[in-house]
Each structure stands twice: as C-alpha cells, then as structure tokens.
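Undergrad: I would like to see how this sequence folds:
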Amino acid sequence: MTGPTTDQSAQKSIDKTAIRDAATVVVLRDRATRPRVLMGQRGAKAAFMPNKFVFPGGAVDTEDATVPLARPLPPLCAARLTEDASTEIAEALAVAAVRELWEETGQILGVPAPWPGTIPSDWLEFAGTGHRPSAEPLQFIFRAITPPGRPRRFDARFFLLDADELASDPDDFHGAADELSHLQWIAVDEIRNYDLPFITEVVLAEVAARATDQTPPDSVPFFRNDDESSLFLRLRGVEMRDD
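TA: As a prediction, the model looks like this:
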C-alpha cells in the first residue's frame, strides 16, 4: 500500500487549519439617501483574499479579552454571539471589532473616558486619543465560517455600525495602518463593480435590507462550514434579564 501523495498531504494539512474567531465591521453612512459602506483593498501578496475589497476586520487576539469596554454590547447582540459559541467570546469579539476598525482605517469607536490600570500595548495609540472602546453601537448581523481547504479559516462575526456613532471624522484615514489600501466609501448600489469575496456579497444583501431599519433583526444568518457539512442556520439568542 502506498502512502498519501504530496498533494494529498498538503490538502490534509490545509483542511486541519485552525479556525480563528474574527470580527468584521460594516460601517454604513447616508442610510436615508444613498447608503455607502467603508471598504479597502487587500494587498496582492496577502495570504487571505488577495486583491479583494473587504470590510475592516481581523482575528481576535488573546489580549482582546482583557480590554475594558466603556460601554458593553446590547444584551440581545451579546446573547446571539454566544449561541453555538463560548459564553466568554462576545466581549472579546466586540473589542476586536473596535481594534481592527482603528488599526485598518484610523476610525475611533469609543467614548471619552480614562483607562483603568495598565493600557495594553496594542491600545496605546487608541488611548492617546482620549477614548475607551465602546461596543454599544455595534449590531451583530451575520456569522460565517470559512469553508475547508482555504489557507486561513475564520469564524467571522459581522457587525453593522452607523457612521454617526464614530468619534472621528469618517473621511479622515491618516491614522490607518497599511493593511488596506484605497480606503473609501462605496455606494451599496455600485459595490458589485468591485472585486469582492463571495461572503462579502452575501453580507451586503443583509446590509441593504437593513439600511433603513436600525432595529435588531429577528435573527442572524449563520453559514456554518465545518469539516463534515455546510449548514445555514439562524441565530436568535435570548436576551438575559436581571430579574
């Protein structure tokens, strides 16, 4: 009996790529007129989705779970984030969303407030603006796991954010890192002219449906692509009560 070929071994290694929790932020402006979303282009040499136009976002870091939010997620969003997931993940995802938005676009989602204790190294510049991160304006609208066979896999949660909630000038990207280029506000009705990942197109349909409705959706779509099957689920969550 012969062993697996090099290609088969490589494929097996890829299929076992660890799935990392991730947060993505869909910032929306001009909801009542011609809705636009904030996007940028990934580099040609990027390991994940090269050249694609994407929303700001990225993987959760270990340090994210220790960052003190000035204002927490809405209870319903937090409940839905922990459905079919760790009960501790909601706050870390919210922190990651604020951090990735800051790092990749220079935009601030936070409120003026002092930081208690030592400021984590990744947050020194953010804290230097006089703000602490706030998750209160984030609305959880979509979840998707990267299918098997990709060089990197993420369990991505998508948050919708109204640009009016930003504590910064939405047209000022001078503080952005170089991970995304061509940062710009793209009209939703023109966005299909850009090179988009498939999942981004799916999320945009959800965003378009919610552009004029700021109330939480009845449920959140979840594309669950694990190694055994691909499922389409709905996350409803149960809002926790104090009484």
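
Undergrad: contacts and neighbour counts: CA atoms only from here.
TA: OK.

Undergrad: starting at the chain centroid, how far to stretch 22-42?
TA: Relative to the centre of its chain, stretch 22-42 is centred 11 Å away, using C-alpha atoms, centre = their mean, to the nearest Å.

Undergrad: can you get me the start-to-end distance on it?
TA: This stretch, stretch 22-42, spans 16 Å end to end (C-alpha to C-alpha, to the nearest Å).

Undergrad: tell me the buried residues in that stretch?
TA: Within stretch 22-42, the residues that count as buried by 16 or more other C-alpha atoms under 10 Å are 22-29, 31, 35-42.

Undergrad: quick check: next helix or strand after the longest helix anywhere in the chain?
TA: Selection of the longest helix in the chain by residue count, based on DSSP state H, yields helix 89-105. With elements assigned by DSSP states H and E, the helix or strand that comes after helix 89-105 is strand 110-112.

Undergrad: quick one more, to check against the first:
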Amino acid sequence: MNTTLKHWKEAATLILAAGRGRGFTPRAPSLFDYGVLLLKRSGKSGFMPNAYVFPGGVVDASDFSSDVKQPLETRPPIFATDRLKLGSPIPGEVALRICALRETFEESGVLLVAPKIEEKKMLKSIKDLGYIERYGVNDLCSSELTKWRALVNQNPSNFIRMCRELQVLPDIWALHEWGNWLTPAGRYGTTRFDTAFFICCLQEIPHTLQDDKEIERFQWSTPSEILQSYQAQELWIAPPQFYELSRLCRFPLLNDLHNFASQRATAGCEQWMPVVVSNDEHHISLLPGDKLYPVDSPRDSEAAKSTAPQSKDHQDASPLHRIVISDPYTLRVQITITPKYNHVLPVAHSAVSHDSKSQL
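TA: Next comes the predicted model:
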C-alpha cells in the first residue's frame, strides 16, 4: 500500500463478464452471449452517488499482507512503484488483484478463488500458456460464504484469513490487466482514485447479492444494453465505464473476449488521466495521444484550464483521443489513433444502439 500518495488513493475494479444463465435474460434478442455485472452505488455515497459501476474499491493494507502465498513469480507491477521500499513484500499487481477480488466479494457476494489443491495445475498452465486456461467459479457452501462476507465487510483482513481457513487461493490469475484510469483533479470534488481495471470471464453467472449498504442493487446486462440504458437515461455511468463498455462491444462472444483479454494483458497498459477542457457546446475529456493532450500533464494539481476547439475543428486529420460530453447522458468517443498495448478501439456511438454484427 502506497502511503506516500497525497493527492489520490489507489484502487482496483473488476469488469466481470459471465455467460448466459441464472439471473440473465436480455431485454431483446442480442448478439452477445454474456452479461457484465454492474452495481448501483448508494445515494448516500460520497463519491458518484447513484452511479452504476463495476465492483471495486480502495486498496487496503491487508491486500499487501505477506500471508498471501502465491504460487508463481509476477512480472513488474502495474505501477512502477517499488513496494519493497514501502515495506511490502507483495508486488503491486498481486495486491491490486486481491483488492479487486475482495471488493467484488464484499459488494456482490461473488467469490473468485481456486482450491489450494489446484496449485500445481495453475503453475503448469502459466508455464505452458502464459495464463490460466479456466474460467469457472468456486462451489462453496452459500451459508459459509454469507458468514465470511459479513466478516470481510467488518474487517478487510478477514479476506486472507477466510482463504487460509477454507484452503483456497485468491484467483488472481483469472483477472487480466485491462486499463488504468486516474480521476482528474476537481472533477468529482476532492476525491481522486488511481484505479487499476481488470477483467475476468466466467462461463456462467454466479450467485449475486448486493450488500444493501454501499450497493443498492445489481444487474447483469450485455454491454450494448447498458449503453442503450445509459443513453435512455435509465441509469448513469461515468466516462471510464462508458469507454470500457464501448470496447467490450467489439466482442459479442464471451470466448473471444476471454482469449483476447488473457493474451493482450501481457502487453501491459498506461495510466490515463483525462484533462478536461470546454467550449461553448461541450466538455471534452482529452486522453493520451490526442493532439491537445499536454505531454507533461501534472497529475497532482488541477486539470489544465484551457478552451477546447469548436466543433468544426474536430474534423481535421490531427490525432484525436477524447470523450466529448454534451450532457450527463450524452457522450461520444472520438479516436483516430491506434491504441497502444495491443488494445482495441471502442465501438462508435451510433453502432452501439443497433447491436449489429456489421458494426462489431
């Protein structure tokens, strides 16, 4: 845990995709054979109340506990912080995954762990394939999970204690690195998060239950359904969720998404801190690679204060990578650059509403 940070907190979130099954019925015929888990934040929340979000939360010191015995060596941390200098023997990329798993369990009741007896099989899969070729979910007793969920909500350190007593491992290698978003200064008050985004694919939807504290309700929906509901003002999602769901629209089949995510993750990612500018018509979140994105944009101070070009200036051939915000429920991504780290472009705004195979 990086206690030296002054301007934001480290966090992790999990994009959880699962095949059709229990609790998942698309509202209309769809090309997608999977749903994505969204949780509605409490209206009393101090950060983005009533927003629909992926499960996740702030890193806890217990996520860096040396009690975590992982069976394999890790590659360099997502963030280049030397955790040893901060007193933790656990690499950041391990702790951030544990944070995502713990928060997902707390908020939705979904527990992603692997039996300790599968340790050798996991090692072999990593050695042969570079990732674990498995996307199932545990089969633990529901009453046992209910007991432990309450304990973990009381004290995050009980998550590692639970794994030890149940003889399971946090299934960190089912989580694939997907992205990294840093809240821009001043956009949501003084609260800022440097959030690692992971993705995990499950063959079927697991038993899910909101905690009725931080989370009011949950839903499993296809990426296109979520974006259509957002455009219809039936729910609200933040720009990072809009962007990532638009990326998922490239993959109507769960198996294709799983294969892409597991193989792409080895390329890593970069930190994106939107720089917000405005003109008479829009707020524009500039992202790395855009022609107006400041090369040395300060991470620890107010976002750049400048004026965005008018609409007619958007049509030139210069590199664009931005989210144009007309109102809280009207966003569109403008991108003419090639994504780094073997990632995919988000699907265009107009294509989402059609859920058409020709657009994917």
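
Undergrad: in structure 2, which residues correspond to the longest helix of structure 1?
TA: The alignment of helix 89-105 of structure 1 onto structure 2 (TM-score structural alignment) covers residues 92-108.

Undergrad: the matching stretch vs structure 1, average distance?
TA: With mean C-alpha distance after the TM-score superposition for structure 1, stretch 92-108 of structure 2 departs from structure 1 by a mean of 1.0 Å once superposed.

Undergrad: would you map the strands across structure 1?
TA: Assigned by DSSP state E, the strands in structure 1 fall at 19-29, 36-42, 53-54, 57-59, 110-112, 131-133, 139-145, 153-162, 180-187, 220-225, 230-235.

Undergrad: same for the shortest one, what does it pack against?
TA: Think strand 53-54 of structure 1. strand 36-42 (3 or more C-alpha pairs under 8 Å, 6 or more residues apart in numbering; DSSP states H and E).

Undergrad: and if you look at the first one?
TA: Under the contact criterion of 3+ C-alpha pairs under 8 Å, 6+ apart, strand 19-29 of structure 1 touches strand 36-42, strand 57-59, helix 89-105, strand 153-162.

Undergrad: relative to residue 111 of structure 1, which of these is closest?
TA: helix 89-105 (11.8 Å; C-alpha to C-alpha).

Undergrad: please pull up the equivalent of residue 10 of structure 2 in structure 1.
TA: Under the alignment (TM-score structural alignment), residue 10 of structure 2 maps onto residue 21.

Undergrad: any idea how far residue 43 of structure 1 is from its match?
TA: 22 Å.

Undergrad: neighbours of residue 14 of structure 1, just the number please.
TA: If you count neighbours by other C-alpha atoms under 10 Å, residue 14 of structure 1 ends up with 16.

Undergrad: where along structure 2 do the helices fall?
TA: 92-108, 119-129, 142-154, 158-166, 223-231, 239-248, 254-264, 349-352.

Undergrad: tell me the angle of the second one relative to helix 254-264?
TA: Orientation check (axes from the mean of the first three to the mean of the last three C-alpha atoms, to 10 degrees): helix 119-129 of structure 2 against helix 254-264 gives 80 degrees.

Undergrad: now do helix 119-129 of structure 2: distance to the chain's middle.
TA: Averaging C-alpha positions (C-alpha atoms, centre = their mean) puts helix 119-129 of structure 2 25 Å from its chain's average.

Undergrad: the third one now?
TA: Offset of helix 142-154 of structure 2 from its chain centre (C-alpha atoms, centre = their mean): 24 Å.

Undergrad: likewise for stretch 102-112 of structure 2?
TA: Stretch 102-112 of structure 2 has its C-alpha centroid displaced from the chain centroid by 14 Å (C-alpha atoms, centre = their mean).

Undergrad: what residues does that stretch touch?
TA: Residues outside stretch 102-112 of structure 2 that contact it (C-alpha atoms under 8 Å, 6 or more residues apart in numbering): 14, 39, 55-57, 101, 137-138, 145-146, 149-150, 152-153, 156, 159, 170-171, 206-211, 214-215, 218.

Undergrad: gap between the two ends of stretch 81-92 of structure 2?
TA: Across stretch 81-92 of structure 2, first to last residue, C-alpha to C-alpha, it's 8 Å.

Undergrad: and if you look at stretch 61-78 of structure 2?
TA: 17 Å.

Undergrad: next: stretch 26-44 of structure 1.
TA: End-to-end distance (C-alpha to C-alpha), stretch 26-44 of structure 1: 22 Å.

Undergrad: and if you look at stretch 133-142 of structure 1?
TA: Stretch 133-142 of structure 1 end-to-end distance (C-alpha to C-alpha) = 21 Å.
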